[in-house]
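S.K.: requesting a structural model of the entry that follows:
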Amino acid sequence: MSKAGLTRCPWPGTDPLYVAYHDEEWGVPERDDRALYEKLMLDGFQAGLSWITILRKRDAFRRAFDDFTPEKIARYKPKKVAALMQDEGIVRNRAKIEGAILSARVWLDMMETGPGFSAFLWDFVDGKPIVNRYKTIKEIPAETALSRAISKELKSRGFKFCGPTIVYAFMQATGMVNDHLTNCPRHAACVALARI
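M.R.: Presented below is the predicted three-dimensional model:
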């Protein structure tokens, strides 16, 4: 993917799965409540691991977690947690699994008593992506004052595994911020998608 001097962000390397994720998903504004829950949970499972590890296990995660349907996950019992702990296709971390269940319950509460999960998140950026203009990977922060504020609010509501660095990665993935490098074709593409 190279057009007239434009080059893809370097972080996906040449792994076809990673390249497809970069070219088709990362930075695309996501506004679906359930999809945002899924992405936040996967980012939480990533803590201490590389994103490509999670990406390779994403289909197994979706199967194991009922396609990340919060209404189902919120009802998981200890027997289901035990089964998930035996599932070699996912990251078998009890605290993260139990965190996903607790977070599903908070998500349900937010959907029932407020404007919804998507509206809650996008309100932090006034409903439109923050467009950064970084030229190199080194310029991109691991967290920001905004990711710290969102993290604090999510934690206060009961979400788990949502520290400022996880939240910033989530914001990048869901297009709340556009951190494609300016010489990457996806930078302009995601700017255009944000206007739709």
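
S.K.: from here on, contacts and neighbour counts on C-alpha atoms
M.R.: Fine.

S.K.: burial check on residue 48, number of neighbours?
M.R.: The tally of other residues near residue 48 (other CA atoms under 10 Å) stands at 7.

S.K.: hey, where'd the strands end up in the chain?
M.R.: Taking DSSP state E as the test, the strands found in the chain are 130-131, 177-178.

S.K.: now distance to residue 15 and mean neighbour count too, for those strands, in CSV please.
M.R.: Supplementary listing: the strands of the chain in CSV, determined by distance: least, CA to CA, whole Å; neighbours: other CA atoms under 10 Å:
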stretch, distance to residue 15, mean neighbour count
strand 130-131, 26, 18
strand 177-178, 22, 25
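
S.K.: among these, which is nearest residue 29?
M.R.: Proximity to residue 29, assessed across the strands of the chain by CA to CA, is greatest for strand 177-178 (8.5 Å).

S.K.: which strands or helices does the closest one pack on?
M.R.: For strand 177-178, the helices and strands in contact under the criterion 3 or more CA pairs under 8 Å, 6 or more residues apart in numbering; DSSP states H and E are strand 130-131, helix 185-195.

S.K.: how far away from the center of its chain is the first one?
M.R.: I take that to be strand 130-131. Centroid separation between strand 130-131 and its chain, computed with CA atoms, centre = their mean, to the nearest Å, is 17 Å.

S.K.: another one to check against the first:
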Amino acid sequence: MEIAASGVVVGPDGLARPAWAATDPLMREYYDTEWGLPVTDEQGLYERICLEGFQAGLSWATILRKRPAFRAAFADFSPDTVAGFTDADEARLLADAGIVRNRLKIRAAITNARATLALRPEGGLVDFVWQFRPAATPRPATFAEVPTQSEESVALSKALRKKGFAFVGPTTMFALMEAIGMVDTHLMDSHRRGSSGLWPHSAVPTPGN
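M.R.: Predicted coordinates:
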């Protein structure tokens, strides 16, 4: 593998990726096919919010490896089903070695399912989250230039908390915004820069910048 001046790693396939996505096959597949692409369905967005919450304090690789078990444990992240989970379900989840057995995070996933249902009369989770899409996106040349939160992620965090969501801090919400394409933090030299289709000119620096 070749490391470019920007810090991206050029793989044997000739494609440039950030270091975190360059070696682990699972992370590379996630980066190449999923991360940064728009998620605009309720179930998919609810799942991402839950998984980002479970990731807090852990590596994303850990969550990604456990995602099949998470989906099995949480009824494929159907908000309608999870909203009806009982104390018995919570006990079942705490005993499931395939997921992250953190009581507060498990409860947050159930709480967030109920909050997702409560948003439906107001237009739904998707419209609620996507209203915080910023007018511009970062253009990081190196990993050190990638932000960890933004004005919009702080506002989204506050808004979701007011609606009853948990484990939705500003840094977690910025990670969500990156993952679902609301911002494009692919490095400028990455082969995935601009892949969301939402920032078609983001790969080309504007004059004077």
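
S.K.: tabulate the strands of structure 1 (CSV), appending distance to residue 80 of structure 1.
M.R.: Formatted as CSV, the entries for the strands of structure 1 read as follows, by distance: least, CA to CA, whole Å:
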stretch, distance to residue 80 of structure 1
strand 130-131, 39
strand 177-178, 35
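
S.K.: those: which one's closest to residue 26 of structure 1?
M.R.: When the strands of structure 1 are ranked by proximity to residue 26 of structure 1 (CA to CA), strand 177-178 comes first, at 8.8 Å.

S.K.: ok, average deviation of the closest one from structure 2?
M.R.: On superposition with structure 2, the average gap between strand 177-178 of structure 1 and its aligned counterparts reaches 0.6 Å (mean CA distance after the TM-score superposition for structure 1).

S.K.: equivalent range in structure 2 for that strand?
M.R.: When structure 2 is aligned by TM-score structural alignment, the counterpart of strand 177-178 of structure 1 is residues 183-184.

S.K.: so who does the most centrally placed residue in structure 2 touch?
M.R.: Computing the C-alpha centroid of structure 2 and ranking residues by CA atoms, centre = their mean puts residue 176 first, at 3.2 Å. Under the criterion of CA atoms under 8 Å, 6 or more residues apart in numbering, the neighbours of residue 176 of structure 2 are 48, 49, 52.

S.K.: what lines up with residue 195 of structure 2 in structure 1?
M.R.: Matched to structure 1 by TM-score structural alignment, residue 195 of structure 2 sits across from residue 189.

S.K.: now for that match, how many residues are close by?
M.R.: As a measure of burial, residue 189 of structure 1 has 14 neighbours, counting by other CA under 10 Å.

S.K.: next up, the contacts around residue 108 of structure 2.
M.R.: Here residue 108 of structure 2 is in contact with 50, 165, 166, 167 (criterion: CA under 8 Å, 6+ apart).

S.K.: should've said residue 171 of structure 1
M.R.: Contact analysis of residue 171 of structure 1 by CA under 8 Å, 6+ apart lists 147, 177.

S.K.: try it again with 10 Å
M.R.: Residue 171 of structure 1 makes contact with 26-27, 29-30, 36, 39-40, 121-122, 129-130, 143, 146-147, 150, 165, 177-179 under the criterion CA atoms under 10 Å, 6 or more residues apart in numbering.

S.K.: the residues you listed, buried ones only, as a ChimeraX selection?
M.R.: Provided next is the ChimeraX selection string for whichever of the contacts of residue 171 of structure 1 are buried by 16 or more other CA atoms under 10 Å:
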select :26,27,29,30,36,39,40,121,122,129,130,143,147,150,165,177,178,179
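
S.K.: let's see which of the contacts of residue 171 of structure 1 end up in helices.
M.R.: Among those, the members falling in helices (DSSP state H) are 36, 39, 40, 121, 122, 146, 147, 150, 165.

S.K.: which residue in structure 2 aligns with the fifth one?
M.R.: Taking TM-score structural alignment, the alignment pairs residue 122 of structure 1 with residue 130 from structure 2.
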